[in-house]
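Student: sequence first, predicted model second:
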Amino acid sequence: MNWAVNLIAEVPPNEVTERVVWCDGGSGPEGHPKVFINLDKPGDHSCGYCGLRFVKKDHH
């Protein structure tokens, strides 16, 4: 049996260059309220609603 938390953990984090991103879980009825996620600290950061992860790419 695959729990939702295990399935979402298999999705790689979204790499972004912004310090703050937002997530609404998708459009329409599948979505959730828009939340803003601060990526200043290292590592990946999960959306509290849907569990999607975001990580800030370093500029070199």
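Tutor: Arrived safely, thanks for sending. Numbers count the residues shown, from 1 in each chain.

Student: use CA for all of it now, contacts and neighbours both
Tutor: Will do.

Student: you'd agree residue 53 is up against residue 23?
Tutor: No - counting by CA atoms under 8 Å, residue 53 sits too far from residue 23 to count as a contact (9.6 Å).

Student: then this one, side by side with the first:
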Amino acid sequence: MARSNSFVVAMGDVFPLGAFIVSEVEAVRDFDKSAPGRPVQQMDKESGLPGGRCRCWMPTRSAAE
């Protein structure tokens, strides 16, 4: 069953061994508001802050040992 609303989860519950950024953080484009030659950055619906994305690496238990 899919949820349409957000909920709070502790980072340690999702990433018990941590998560490491392995790329540059780049802006998430808002395709509905952007036009050719005029990109618009997507804003978070709750905080109003600009959205970004990056690649992450999540260690495994065997890598941590």
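Tutor: It's in. Small disclaimer: the values here were computed from a predicted structure and weren't measured.

Student: TM-score for these two?
Tutor: Once superposed, chain against chain, the TM-score is 0.25 (TM-score structural alignment, normalised by the length of structure 1); 33 aligned residues with a CA RMSD of 4.0 Å.

Student: before we move on, what SS does residue 8 of structure 1 have?
Tutor: Recorded secondary structure, residue 8 of structure 1: helix (DSSP: H, G, I helix; E, B strand; the rest coil).

Student: report how many residues lie close to it.
Tutor: A count of neighbours around residue 8 of structure 1, defined by other CA atoms under 10 Å, yields 14.

Student: measure it to residue 46 of structure 1 for me?
Tutor: Taking CA to CA, to the nearest Å as the measure, residue 8 of structure 1 falls 10 Å from residue 46 of structure 1.

Student: same question, residue 21 of structure 1
Tutor: Counting by CA to CA, the gap from residue 21 of structure 1 to residue 46 of structure 1 is 11 Å.

Student: before we move on, what about residue 4 of structure 1?
Tutor: Per CA to CA, residue 4 of structure 1 is found 14 Å from residue 46 of structure 1.

Student: count of neighbours near residue 52 of structure 2?
Tutor: Count around residue 52 of structure 2 with other CA under 10 Å applied: 15.

Student: packing partners for whatever helix or strand residue 54 of structure 1 lives in?
Tutor: According to DSSP states H and E, residue 54 of structure 1 maps onto strand 53-56. Secondary-structure packing of strand 53-56 of structure 1 (3 or more CA pairs under 8 Å, 6 or more residues apart in numbering; DSSP states H and E): strand 14-16, strand 44-46.
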